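Peer 1: predicted structure and sequence below. I'll ask about it afterward.
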Amino acid sequence: MSVFGNHAMFLLFSIGVLLGMSTCFVSVTNSVFVGIYFGNRASVFLSILSTAGPTGAVIFPFLINICIEQYGWRGCLLIFSGVYFNIIPCGMYLWFCQKKAQNTATNNAVQLPENINTPKRLFDTSVFRNLLFTVFLFAMSSITGYINLIMASLPMYLVFNGFNLSMSALGYSIMSIVSIPPRIIMGIILRLTGWPFVYFYIVLSISVALMIFIMMGITGFTSLIFCCVMLGLLYGCPIGLYSLVVLEFIGSQKYSSAMGISETTNGIMIICQGLISGVLVNLSGSYQLSFYSFGAISICTNLVMAASLAREYIKRKQFDFRLFSKK
């Protein structure tokens, strides 16, 4: 549809609204399908799936520039519409795999969890009864919105510090590239050790905010590129693998509802942080106030998440101790 657009408002609707909604459907469906289909092996495959985002962030801008130079922006949109149409056969293949897996014996190569049936209710609000999941929503949405804010503002922030556009693009590309290996490595570690990912999530989320704080006080080219590398190594796991925490807290039966709620919360937080950040940048004339404010919020919410986990751990230990005392 966008190929025939002749006004910015038309593109805002076709690309911003329609493409945005469809991309959300595909993203959530992929995460839910992989989490349920692979069961206790989901950590590895979700980590591989999460590398698609940064990989596309590196490859697609390069391809888009080539297509625009050769065929113009209308031809570029037409070509990429053909690329997006591959979602249809891929979706049909996933549907076939799901049906086949449900009908196979339990000794199949791909083992499905026992409670694979999704909730019959379209919007299962019972997930909010899980206190840890509710607290995690605030911690996760704050750091996800913060990371998206940083990624959207990073090129302009680098330009503001004396970089030209090509160097700013280089910094963004480096950050995207180096964020890929940690996701796969983390998935392998979780698979081999069985450790809960939520502990890694909290540490890495706080580290992202602290890295931004350090970055605010640096102006040199080499130092800022180094900060982009470190930021890429840190942010990949929290923003790419948070679905693992949702799966750990909720389980496979209500995983689809929990992921839908999580993505909706993320979207709301990204919109709010983006709008507030724009106001703060206009008022202060710099990015520092915005980055410091939302970074502090992210640290606080993740500390609350850590305190909630500690509280649950203490309660569980006390319960085990009482049972042992009775015996």
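Peer 2: Looks like it arrived, so ask away.

Peer 1: drop to CA atoms for contacts and neighbour counts, all remaining ones
Peer 2: Noted.

Peer 1: return the set of buried residues in stretch 197-215.
Peer 2: Judged by neighbour count using 16 or more other Cα atoms under 10 Å, the buried positions of stretch 197-215 are 197-198, 201-213, 215.

Peer 1: closest to K317 out of those residues?
Peer 2: Taking Cα to Cα as the measure, K317 lies nearest V198 of the buried residues of stretch 197-215, at 18.8 Å.

Peer 1: what's the closest non-adjacent residue to the closest one?
Peer 2: Nearest residue to V198, sequence neighbours excluded (Cα to Cα, 6 or more residues apart in numbering): V245, at 5.6 Å.

Peer 1: the one you found and Y84, how far apart?
Peer 2: For V245, the distance to Y84 equals 29 Å [Cα to Cα, to the nearest Å].

Peer 1: who has more neighbours, these two?
Peer 2: For V245 versus Y84, the count of surrounding residues by other Cα atoms under 10 Å is larger for V245: 21 against 11.

Peer 1: check the secondary structure at C272 for me.
Peer 2: At C272 the chain is in helix, as set by DSSP: H, G, I helix; E, B strand; the rest coil.

Peer 1: how many neighbours does it have?
Peer 2: Using other Cα under 10 Å, C272 has 13 neighbouring residues.

Peer 1: also E69?
Peer 2: When neighbours are counted by other Cα under 10 Å, E69 comes out with 11.

Peer 1: list the buried ones in the helix or strand hosting it?
Peer 2: Taking DSSP states H and E as the definition, E69 sits inside helix 52-84. Going by neighbour count (16+ other Cα under 10 Å), the buried part of helix 52-84 is 54, 58, 64, 67, 73, 76-78.

Peer 1: stretch 148-158 too?
Peer 2: For stretch 148-158, burial by neighbour count (16+ other Cα under 10 Å) applies to 148-150, 154-158.

Peer 1: ok, and here's another one to check against it:
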Amino acid sequence: IVTGPRTPAWKGLNKPHRQDRRWATAWSPEQISHRLHVDFPDDGSMRISHEAIYQALFIEGRGALKRELVTCLRTGRALRTPRARSQNKPQGHVTADVVLSERPAEAADRAVPGHWEGDLIIGTGRSAIGTLVERSSRSTLLVHLPRLEGWGERTPAKKGPSLGGYGAIAMNAALTTSMTQMPEQLRKTLTWDRGKELSGHAQFALDTGTKVFFADPHSPWQRPTNENTNGLLRQYFPKGTDLSRWSSTDLEAVAMAINNRPRKILGWRTPAEVFEEQLRSLQQPGVATTG
């Protein structure tokens, strides 16, 4: 018998594989269940399913395993993921027709205005601010996402609307309000990450005429303008702060500061100046605009 490494004190963290663990002849409940058929082939009383073993262990530990049991499990997982949660695919709203490869080619070279990138910057207490950046001019819009009525006062209903301010319904309403302020020619597409806050993108596209596309998983470089702008915005909205305390007027002031900051990529012009040029080009005789 080899004792193995000397393990540090267990701190209750659910990541035991990141450090040395106690060596043990740990069998999984499924291995135990099937081994009983081999060791006791004629004894029908020596039968138990692996799920029954799991249930007995976790019920005794009130949903989580006790420390000494965690070290015995082969995987070392102290918590179980409910089956319904594992089946809830976080990217089920992304279908084949809205992946990034389907986005028009004109959005990639930035020569034609009207193609936007979007994301959320997250604060504490499920607070967030939506950010929209136009790829050609780098003009920025900040979307106000206030918490809904009842936040912190009642328990959210299961499968009900999120009260944090950036659920699918609230997100659609806020984005629609922001995007419809733009002329129709300047709201052609919107590229978003795969967050479920925009799972109602089909309705958003109908309401605004803006086609939504989703970047590939874990690929922030596919929305470079938005990622860069979010870094600039952290000067005003640091991580670990409550973003819900800022009003829509405050967000407009920050957006104005960002849009009037000279950019090297624009030849030291400001996004506001470039955006104004785009608007003037759309307002030429014979070109209809809305908003």
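Peer 2: Cool, got the structure. Given the structure is predicted, the values throughout are model-derived calculations rather than measurements.

Peer 1: could you get me the TM-score between them?
Peer 2: The pair, once superposed, lands on a TM-score of 0.32 when counted by TM-score structural alignment, normalised by the length of structure 2; 167 aligned residues with a Cα RMSD of 6.7 Å.

Peer 1: circling back to that earlier point, which other helices and strands does the helix holding E69 of structure 1 contact?
Peer 2: If you count contacts as 3 or more Cα pairs under 8 Å, 6 or more residues apart in numbering; DSSP states H and E, helix 52-84 of structure 1 packs onto helix 165-178.

Peer 1: could you point out which element follows the helix it packs on?
Peer 2: Downstream of helix 165-178 of structure 1, the first helix or strand assigned by DSSP H and E is helix 180-193.

Peer 1: what helix or strand does T229 of structure 2 sit in?
Peer 2: Assigned by DSSP H and E, T229 of structure 2 falls in helix 224-233.

Peer 1: tell me what angle the following helix or strand past that helix forms with helix 224-233.
Peer 2: From helix 224-233 of structure 2 onward toward the C-terminus, using DSSP H and E, the following helix or strand is helix 248-259. Counting by axes from the mean of the first three to the mean of the last three Cα atoms, to 10 degrees, helix 248-259 of structure 2 lies at 110 degrees to helix 224-233.

Peer 1: buried stuff in helix 248-259 of structure 2?
Peer 2: Buried residues in helix 248-259 of structure 2, counted by 16+ other Cα under 10 Å: 251-252, 254-256, 258-259.

Peer 1: hmm, back to that, wait, which of the buried residues of stretch 148-158 of structure 1 is closest to L280 of structure 1?
Peer 2: L149 (12.8 Å).

Peer 1: state the distance from that closest one to N65 of structure 1.
Peer 2: L149 of structure 1 is 24 Å from N65 of structure 1, by Cα to Cα.

Peer 1: surely L120 of structure 2 is in a strand?
Peer 2: Yes. Assigned with three-state DSSP, L120 of structure 2 falls within a strand.

Peer 1: assign the residue nearest to it when sequence neighbours are not counted to helix, strand or coil.
Peer 2: Leaving aside its sequence neighbours, L120 of structure 2 sits nearest to G130 (Cα to Cα, 6+ apart; 4.6 Å). At G130 of structure 2, secondary structure determined by three-state DSSP is strand.

Peer 1: got a list of what G130 of structure 2 touches?
Peer 2: If you count contacts by Cα atoms under 8 Å, 6 or more residues apart in numbering, G130 of structure 2 has them with 118-121, 142-145.

Peer 1: in which helix or strand would I find the spatially most central residue of structure 1?
Peer 2: Residue closest to the average C-alpha location in structure 1 (Cα atoms, centre = their mean): I239, at 3.4 Å. For I239 of structure 1, the enclosing helix or strand under DSSP H and E is helix 221-250.

Peer 1: what is that helix packed up against?
Peer 2: In terms of contacts (3+ Cα pairs under 8 Å, 6+ apart), helix 221-250 of structure 1 is packed against helix 20-37, helix 42-50, helix 131-160, helix 165-178, helix 180-193, helix 197-216, helix 255-284.

Peer 1: tell me how far it is from the chain's mean position?
Peer 2: 9 Å (Cα atoms, centre = their mean, to the nearest Å).

Peer 1: for Y255 of structure 1, which non-adjacent residue is closest in space?
Peer 2: Closest residue to Y255 of structure 1 apart from its sequence neighbours, by Cα to Cα, 6+ apart: L247 at 6.2 Å.

Peer 1: ok, that neighbour touching V32?
Peer 2: No. Counting by Cα atoms under 8 Å, L247 of structure 1 sits too far from V32 to count as a contact (9.2 Å).

Peer 1: find residues that contact each of the two.
Peer 2: Common neighbours of L247 of structure 1 and V32, counting by Cα under 8 Å, 6+ apart, are Y255.
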